[in-house]
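> only the shape, not the letters, is given here:
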């Protein structure tokens, strides 16, 4: 039976494997948090600081996945698979170059940046110790992003799932051994991270070689990818400014507050990517539909995915409300950290339906290549909502509650922006 493009079957055929890929990394981070959390509050705070810095560097370069998917999907929709895969080759070359630059600069800047955020002291020292090792995985993370990007664009989300699960699964076994059995402590978790990233990156490179397309770099295509990447990088910098401000304020509140923020934030990141699996399917299908000239199909798909996102967001709210007394204790036994968690938990729960809609429509607009609008909407929402409220919470001693009120305001502003843009239809531009 022929499956209509954009049908529920096709959306979920792409979304379910994408969910596995998206959830694998934050799920591994949750395992990492639980393993390190039982070392005590200080190692957990060091992981929070080092992990945030590493994730901010890698997330600034998500155009290697999202931008590549957008360009590849349009070519795939137009029936040009070879050209679509070649976008993946160029994205991989770009990932190698940028990843090596990140490694070198990160080693030079790790200490001053950590001390800028957390102040001089044991939290900054622990974060730097973890980060210096983890940075060796930066080129591997970026290669994996590029691989996910081109495979999503050609509507293959199953192989990336196998690659990422294999790397992270092996590393999840290695992590507690290095941290607790071998006795490397916090640094052992960083070594396990690099192992996982290397395995996944090698598999994505192997997949490109098997496609039998030219593997040499093409400067013209790399420049085109950088052009689209500019808006996505600026958008990501707005996220970074917001979440780095939040961690900085939490660090200046107390060690217990930053530990609690780390736990709830990692759960937030995990659920954000769970919801984003629908956005990945939308991105691939919307890009293909517009590349084939079917703008009506793209518009219909946008609202279809939005409904799915809302339903999933409501379901997640219910599940995590029920788990309130159970889940935090899996990550830490420190009484002070557990006492801080309720200040963020209930806002985290209430935000899930909003996040479901926002992430779904982000995927639609990214699939259409509407990166300039998403850049502006994110920057404005951050500067009007998240950032000022976070720093006001420091000035007025609102603590963790103030930080999460800032995040809530940020999400509501983004909700209004993406819904209005989607309703306008101006994003549905056809052609390659």
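Everything's here; your move. Note that the structure is a prediction, hence the values are computed from the model and not measured.
> CA atoms for contacts and neighbours, from now on please.
Fine.
> and the helix or strand that contains residue 53, what does it pack onto?
If you go by DSSP states H and E, residue 53 is part of helix 41-59. Judged by 3 or more Cα pairs under 8 Å, 6 or more residues apart in numbering; DSSP states H and E, helix 41-59 is in contact with helix 8-37, helix 81-118, helix 122-134, helix 138-153, helix 219-253, helix 255-291.
> comparing those, which comes out most buried?
helix 138-153 (a mean of 28; mean count of other Cα atoms under 10 Å).
> ok, back up a step: what's the angle between the helix holding residue 53 and helix 138-153?
50 degrees (axes from the mean of the first three to the mean of the last three Cα atoms, to 10 degrees).
> what angle do helix 41-59 and helix 81-118 make?
Using the same axes, to 10 degrees: helix 41-59 against helix 81-118 is 140 degrees.
> got the angle for whichever helix or strand comes after helix 41-59 vs helix 219-253?
Counting by DSSP H and E, the next helix or strand C-terminal to helix 41-59 is helix 63-77. Computed by the same axes, to 10 degrees, the angle separating helix 63-77 from helix 219-253 equals 140 degrees.
> now for helix 63-77, which elements pack on it?
helix 81-118, helix 138-153, helix 219-253, helix 255-291, helix 352-367.
> wait, which of the ones you listed is closest to residue 314?
Nearest of these to residue 314, taken as Cα to Cα: helix 352-367 at 5.0 Å.
> for the closest one, list every residue counted as buried.
352-367 (16 or more other Cα atoms under 10 Å).
> off-centre distance for that helix?
Centre-to-centre, helix 352-367 and its host chain are 13 Å apart (Cα atoms, centre = their mean, to the nearest Å).
> in the helix or strand that comes right after it, what counts as buried?
Using DSSP H and E, the next helix or strand after helix 352-367 towards the C-terminus is helix 371-381. Going by neighbour count (16+ other Cα under 10 Å), the buried part of helix 371-381 is 371, 372, 373, 374, 375, 376, 377, 378, 379, 380, 381.
> turn those into JSON lines, including distance to residue 421.
Listed next are the buried residues of helix 371-381 as JSON lines, based on distance: Cα to Cα, whole Å:
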{"residue": "371", "distance to residue 421": "12"}
{"residue": "372", "distance to residue 421": "12"}
{"residue": "373", "distance to residue 421": "8"}
{"residue": "374", "distance to residue 421": "9"}
{"residue": "375", "distance to residue 421": "13"}
{"residue": "376", "distance to residue 421": "12"}
{"residue": "377", "distance to residue 421": "10"}
{"residue": "378", "distance to residue 421": "13"}
{"residue": "379", "distance to residue 421": "15"}
{"residue": "380", "distance to residue 421": "15"}
{"residue": "381", "distance to residue 421": "15"}
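> second one coming, line it up with the first:
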């Protein structure tokens, strides 16, 4: 399987953009589904239905984000195999990732009772909302094998520099989900069970479509599936090493985000709401920066597989250019229109005022966090995952003590500024550590 070259800066920029724009559009479709869920359930006669769906959806967002390594690990390893033009390895990585996804997915179903109970206890909703969230979660967990298999399929296609499949699958998933949401809840009079079943059916529809696309792609590949690669546990060692470190790294990120939210919550509802509004800005910017980072994963992985370090450097520079332009544009937008954006997200005067007070932290965030997004993509493509894991631990070692010190030293009323400073420091330290690893490897391994 021959992939297009990106041996010149212009070619690399074109390739980065070609891969990135479908990924950016794919990311934009994700919040659209949440808006439709909210609109449909929000018209039911009791607010506890919306609270229940919100709790349940939050639980699955955290759960599935934790297993995002199935997408990332598959992308990096597949990209390197494609760079070596080893079609048998490309095939067998798909088989291994799908079997791993199936094992985890069915394991989650078997353990769903205690997992759901523990997760909802940690989210600490009202009794009525928790009861409805439990009903929602018991249905939605049934699609865990499909969700995780789709992660593997998306990573496999991205590793072969095919990002349009991601857009096609996510658009189909969300379209089916939205139509069934309306049909089940408004048409059939269902409640949280209707929303959950809509998601389950959409997930399995996506898996069926993705499997069809996989079948078409396999016809273009040479090589064959090898039984010993699929059935021998030792053959999974590299996949386990990569995915294990990615899982630990993701747990660290989840902890950092959850800690930020919880420390804002203890300062009162207004601060919690203001932080939530500003975090939506971070999510918005991440849609674009993730697109360029994912494109870097595929291209960097290919150059590593081919051992073409000249193309490696060109690809990194091209991805960095797009990422930095995006970060600078985001910061400028927050400077010029941050207060207007806040007003779009909340009509509560006290929340608007609080969010405006902390807006300067949001202006700085894209320019600092951009490096961690970009370098994550580079390190995933190069499967240098231990470095990513270590960067999280080092960043947490700065984040937590600085937060504690800030709460102790900050004047009254400035505790949330101290929290934002600690969170910004977390992003800064992670970026700095990854940059240090990058320059070390560029001199010693990637050269």
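In hand now; what should we look at? Everything numeric here is computed off the predicted structure, so don't read it as measured data.
> quick one: TM-score?
Overlay of the two chains. TM-score (TM-score structural alignment, normalised by the length of structure 1): 0.84; 430 aligned residues with a Cα RMSD of 3.7 Å.
> nearest to residue 182 of structure 1, out of the helices and strands packed on helix 41-59 of structure 1?
Closest to residue 182 of structure 1 of the helices and strands packed on helix 41-59 of structure 1 is helix 8-37 (Cα to Cα; 13.3 Å).
> show me what the closest one is packed against.
helix 41-59, helix 158-176, helix 186-210, helix 255-291.
> now that helix, how far from the chain's geometric center?
Going by Cα atoms, centre = their mean, the spacing between the C-alpha centre of helix 8-37 of structure 1 and its chain's C-alpha centre is 11 Å.
> tell me the angle of that helix relative to helix 255-291?
160 degrees.
> on contacts alone, who are the packing partners of the one helix or strand residue 394 of structure 1 maps to?
Here residue 394 of structure 1, judged by DSSP H and E, is contained in helix 387-395. Helix 387-395 of structure 1 sits against helix 219-253, helix 399-424, with contacts defined as 3+ Cα pairs under 8 Å, 6+ apart.
> those into a markdown table, with extra columns for distance to residue 78 of structure 1?
Conversion of these to a markdown table gives the following (distance: least, Cα to Cα, whole Å):
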| stretch | distance to residue 78 of structure 1 |
| --- | --- |
| helix 219-253 | 18 |
| helix 399-424 | 23 |
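> what's the closest of these to residue 393 of structure 1?
When these are compared by Cα to Cα, helix 399-424 sits nearest residue 393 of structure 1, at 4.9 Å.
> with structure 2 overlaid, how far apart is the closest one on average?
Its aligned residues in structure 2 lie a mean 2.8 Å from helix 399-424 of structure 1 after superposition (mean Cα distance after the TM-score superposition for structure 1).
> tell me the angle of that helix relative to helix 219-253?
Going by the same axes, to 10 degrees, helix 399-424 of structure 1 makes 150 degrees with helix 219-253.
> okay, now residue 430 of structure 1: neighbour count?
17 (other Cα atoms under 10 Å).
> that older thread, got a list of contacts for the helix holding residue 53 of structure 1?
With contact meaning Cα atoms under 8 Å, 6 or more residues apart in numbering, helix 41-59 of structure 1 is reached by 33, 36-37, 102, 114, 118, 122-128, 130-131, 134-135, 138, 141-142, 186, 236, 240, 244, 247, 255-256, 258-259, 262, 334, 337.
> could you tell me where stretch 93-101 of structure 2 falls in structure 1?
Aligning stretch 93-101 of structure 2 against structure 1 (TM-score structural alignment) gives residues 87-95.
> mean deviation of that stretch from structure 2?
Looks like 1.2 Å for stretch 87-95 of structure 1 (mean Cα distance after the TM-score superposition for structure 1).
> show me what that stretch is in contact with.
Contacts to stretch 87-95 of structure 1, defined as Cα under 8 Å, 6+ apart, come from residues 64, 68, 71-72, 139, 142-143, 146-147, 149-151, 208, 215-218, 221-222, 225.
> ok, and the closest non-adjacent residue to the aligned partner of residue 373 of structure 2 in structure 1?
For residue 373 of structure 2, the aligned residue in structure 1 is residue 359 (criterion: TM-score structural alignment). Nearest non-adjacent residue to residue 359 of structure 1, counting by Cα to Cα, 6 or more residues apart in numbering: residue 276, 5.6 Å away.
> is it true that that neighbour touches residue 360?
Yes: between residue 276 of structure 1 and residue 360 there is a contact under Cα atoms under 8 Å: 6.4 Å.
> next one: residue 159 of structure 1 from residue 3 of structure 1, what distance?
Using Cα to Cα, to the nearest Å, we find residue 159 of structure 1 at a distance of 21 Å from residue 3 of structure 1.
> who has more neighbours, those two?
Remark: of residue 159 of structure 1 and residue 3, residue 159 carries more neighbours, 17 against 9, as counted by other Cα under 10 Å.
> mind checking how far the more buried one is from residue 150 of structure 1?
12 Å.
> same check on residue 409 of structure 1?
To residue 150 of structure 1, residue 409 of structure 1 is 34 Å away according to Cα to Cα.
> cool, residue 124 of structure 1 as well?
Going from residue 124 of structure 1 to residue 150 of structure 1 by Cα to Cα gives 37 Å.
> and what of residue 82 of structure 1?
11 Å.
> secondary structure element for the nearest residue to residue 38 of structure 1 once chain neighbours are set aside?
Excluding its sequence neighbours, the residue lying closest to residue 38 of structure 1 (Cα to Cα, 6+ apart) is residue 332, at 6.0 Å. For residue 332 of structure 1, there is no host helix or strand (DSSP H and E).
> tell me the residues of structure 1 aligned with stretch 111-118 of structure 2.
Alignment note (TM-score structural alignment): stretch 111-118 of structure 2 is matched to residues 105-112 of structure 1.
> ok, average deviation of that stretch from structure 2?
After superposition onto structure 2, stretch 105-112 of structure 1 sits on average 2.5 Å from its aligned residues (mean Cα distance after the TM-score superposition for structure 1).
> give me the residues contacting that stretch.
The contact list for stretch 105-112 of structure 1, computed with Cα under 8 Å, 6+ apart, reads 124, 125, 128, 131, 132, 135.
> now the helices and strands packed on helix 41-59 of structure 1 in JSON lines, with distance to residue 396 of structure 1?
Below are these laid out as JSON lines (distance: least, Cα to Cα, whole Å):
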{"stretch": "helix 8-37", "distance to residue 396 of structure 1": "29"}
{"stretch": "helix 81-118", "distance to residue 396 of structure 1": "19"}
{"stretch": "helix 122-134", "distance to residue 396 of structure 1": "23"}
{"stretch": "helix 138-153", "distance to residue 396 of structure 1": "38"}
{"stretch": "helix 219-253", "distance to residue 396 of structure 1": "11"}
{"stretch": "helix 255-291", "distance to residue 396 of structure 1": "16"}
